[in-house]
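Q: sharing a model prediction with you, sequence too.
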Amino acid sequence: MRAFSQVDVFTAVPYRGNPLAVVLDGEGLSTEEMQRFAAWTNLSESTFLLPPATPEADYRVRIFTPDRELPFAGHPTLGTCHAWLEAGGVPREGGEITQECAAGLIRLRGTDAGLAFQAPPLLRSGPVEGELVERIAESLRISRDDMVDVEWADNGPGWVAVLLADADAVLALSPGPVPHDVGVVGPYPEGSPCAFEVRAFSPAQDAFVEDPVTGSLNASLAQWLLRTGRATAPYVASQGTALGRAGRVHVSTGEQGEVWVGGSVVTCVSGRVVL
C-alpha cells in the first residue's frame, strides 16, 4: 500500500480544473507497473514521486499518460509539487522548490495565485510546414484564412500553436481528429477578467482528446504571445470552458524575463493505493 492523492490543478474549486493522480512513494515500481497504473486511472496524467538523483533537486517525478511517459508536463508539475508539500516535503533552498524530471530541473515557487513553475525553453519554434497547417485547419473545420498565425511552440509534448481572431472563435470550434498536438488561443476583449481562451487537442484513434487545462501548452503559448507583442504579463488565461471546467492559468515574468506559469491546486482524494 502506498500513499496516494488525486488533486485538481489550475482551480481553487474542486472538480473545475484538470485532475492528476499522484503516487507519493514510487520507489521500487517498474516502468511497466507505473504505466499500467496510469492506464487504469484513465486520467490525462499520473505521476510517481521518487528520491532525487541529483543533489540540486528536492524530489524526482515520473509523468505518465495512459499510454506513454512524458519528459515534462505543466499540470502534473504543479499538482505533484502540491501533493509533495502537503505530505510534508520541505524545500532544500527555503522558498523555491526544484523538481527533477526527464526534461531536467524545473524551478517552482509560491505566488499569490498558487504554485508556479518556470517555463522550460522551447525545443522547437518558428513556421509550421504548409501541408501540416492545411491538415490542422481541415481538422479544426476552419479555413486557413481564419488562422491569424501558426507556429511551432514545442516544449516537450510537441505543440503547434494556432492563434484565432478572438476567444469566441476558439470556443466555437468543433474539431474532428487532429493530425498533431494543437493548441488554439484567442484573445478576449480588453478589460475582460481573462486575457485569452485556450483549447488543447491531441490525436486519438479515429478521434481527438481535448485536455481540460494544459500547463505545458500555456507555458509555450506565453513565450510566443509575449515575444510577438500579442500579450503583456501578468495575464490570466481561461481553459476548459468548452468542457464545463473553469481553469485559470496565471502567467507572469521574472526579473530576468523568464516566464512563470501558475495556478491553484486542491486535493480531492487522499488515501492509499495497492501497487
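A: Thanks, I have the structure now.

Q: going by C-alpha atoms from here, please, whenever you check contacts or count neighbours.
A: Fine.

Q: tell me where the stretch 151-275 of the chain has helices.
A: Counting by DSSP state H, counting those that start in this stretch, one finds helices in the stretch 151-275 of the chain at the ranges 167-171, 215-227.

Q: buried residues, the longest one. List them.
A: Neighbour-count burial for helix 215-227 flags Gly215, Ser216, Leu217, Asn218, Ala219, Ser220, Leu221, Ala222, Gln223, Trp224 (criterion: 16 or more other Cα atoms under 10 Å).

Q: and for stretch 135-155?
A: Buried positions in stretch 135-155, judged by neighbour count with 16+ other Cα under 10 Å: Ile136, Ala137, Glu138, Ser139, Leu140, Ile142, Val150, Glu151, Trp152, Ala153, Asp154, Asn155.

Q: what's the answer for stretch 117-137, then?
A: By neighbour count on 16+ other Cα under 10 Å, the buried set for stretch 117-137 is Phe117, Gln118, Ala119, Pro120, Leu122, Ser125, Val133, Ile136, Ala137.

Q: how far off centre is it?
A: Its chain's C-alpha centre lies 16 Å from the corresponding centre of stretch 117-137 when counted by Cα atoms, centre = their mean, to the nearest Å.

Q: and here's the other structure:
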Amino acid sequence: MSPIRYKQLDVFAARHGGGNPLGVVVDAEGWSDARMQRFAHWTNLVETTFLMPPRAAGAGYLARIFTPTKEIPFAGHPTIGSAHAALDAGLVTPDAAGIVWQECGAGVLPIRVEGSGQARELFVQAPKARIVGDASCAGETLSAVLYGVRLGALAPACVEGGRRWWIAEFADEAELRGWHPDHAAIRALAIATDTLGLCVFARSAEGLAVRAFPAGVGIVEDPASGAANGLIAAYLAERDTTGTLAKGYVVSQGREVGHDARIIIRIDGGAVWVGGRTNTIIDGSVDWRDL
C-alpha cells in the first residue's frame, strides 16, 4: 500500500510558529466520514483537512474540513493551507490567470497564487457577506461582553458569510491588546445568537489589529482567523467606504496568545480576498487504520 501523505502547516505566519496550525491528509480518497472525523479528533488541531478528487465541475480537488468534533463547510486558514498542500503535492497547478479552484462545503472557490517558493502567497475570495443584525439583536448579552470597553467609530454588528460572527471596533490598538474578556459571557452571546462568537479589531499603523473569540465552537481565542477577517473586511467595505482601509490592509493577530499571524486583505470591486503565507513544518506520511 502506498504511504498516505500528511503535512502539518503553519498558516498566515509572519514567522515560523506564528500562524495557525493545520493538518492536511493529502491522499484521503476512499476515507470514510467516520475515519476522517476520528483522525481529526486525534490530531486535536482546530481543523484538519482531507484532500481528494473533486466532485464539482471546474474544481481541481476537494478539501473536506473537520474540527475535532464535526465537519464544517468553510474556514479561512484550512482553505489557504489546503491549497498550499495541494500545490506542493502536485495535485493542481494554477491556470493562466494564476488561479486554482478548490471545492469545499461552501462551493468551488477561486484561490489566487502569487509568487513562488518561500515567498508564495495565496488568497481566497471570501464568500459574499452581509450585515444581518445590530447590537439590538443581541440585547444584554452583547452589552455584558463589551461592558467597560471604549469602542471605535463603527457600531457593533452581526455579519454572515460562510460563518456568522459578532464584530466590534475598539477605540485603539492598546485597548484591544490589553483587553481581558469575559469568556463565559462571549459563550453566552454565541449560544444566544447562534454565532461563532466575537471578533474585535482596532486600527493600527499597518492596518488592523484583530482578536477573535470563537466560543461557540469551544475555542477561547483563535490565533489567525481567515473567515473572520473576511467578514471584518466586508463590514468595513460597507460601513467605511471612503476610509484608508477601503482597498485593503494587513492584519496582525495572535500576539496575545503567543502567535504572530500576518493576514493580507484585498478589497477589489466589492470582492474580498483573504491571504498570506504558509510554512510547511512537518512533511511525511500517516499510518491510520480503521478500527
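A: Ah, there it is. The shown structure was predicted, so the numbers you read here are calculated from the model rather than taken from an experiment.

Q: TM-score for this pair?
A: The TM-score (TM-score structural alignment, normalised by the length of the first structure) is 0.90; 267 aligned residues with a Cα RMSD of 2.1 Å.

Q: helix, strand, or coil at Ala83 of the second structure?
A: Assigned with DSSP: H, G, I helix; E, B strand; the rest coil, Ala83 of the second structure falls in the helix class.

Q: so Phe72 of the first structure touches Val61, yeah?
A: No: applying Cα atoms under 8 Å as the test, Phe72 of the first structure and Val61 come out as separate, 9.4 Å apart.

Q: find the residues that touch each one of those two.
A: Both Phe72 of the first structure and Val61 are contacted by Cys101, under the criterion Cα atoms under 8 Å, 6 or more residues apart in numbering.

Q: and the buried residues of stretch 117-137 of the first structure as JSON lines, adding distance to Leu171 of the first structure and secondary structure?
A: Formatted as JSON lines, those follow (distance: Cα to Cα, whole Å; DSSP: H, G, I helix; E, B strand; the rest coil):
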{"residue": "Phe117", "distance to Leu171 of the first structure": "27", "secondary structure": "strand"}
{"residue": "Gln118", "distance to Leu171 of the first structure": "28", "secondary structure": "strand"}
{"residue": "Ala119", "distance to Leu171 of the first structure": "25", "secondary structure": "coil"}
{"residue": "Pro120", "distance to Leu171 of the first structure": "28", "secondary structure": "coil"}
{"residue": "Leu122", "distance to Leu171 of the first structure": "26", "secondary structure": "coil"}
{"residue": "Ser125", "distance to Leu171 of the first structure": "25", "secondary structure": "strand"}
{"residue": "Val133", "distance to Leu171 of the first structure": "20", "secondary structure": "helix"}
{"residue": "Ile136", "distance to Leu171 of the first structure": "17", "secondary structure": "helix"}
{"residue": "Ala137", "distance to Leu171 of the first structure": "15", "secondary structure": "helix"}
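
Q: how about Lys70 of the second structure, what's its partner in the first structure?
A: Under the alignment (TM-score structural alignment), Lys70 of the second structure maps onto Arg68 of the first structure.

Q: so the closest residue to its match other than its chain neighbours: helix, strand or coil?
A: Leaving aside its chain neighbours, Arg68 of the first structure sits nearest to Gln35 (7.1 Å; criterion: Cα to Cα, 6 or more residues apart in numbering). Here Gln35 of the first structure is recorded as helix under three-state DSSP.

Q: and the gap between the counterpart of Gln35 of the first structure in the second structure and Ile65 of the second structure?
A: Alignment note (TM-score structural alignment): Gln35 of the first structure maps to Gln37 of the second structure. Between Gln37 of the second structure and Ile65 of the second structure the distance, using Cα to Cα, to the nearest Å, works out to 10 Å.
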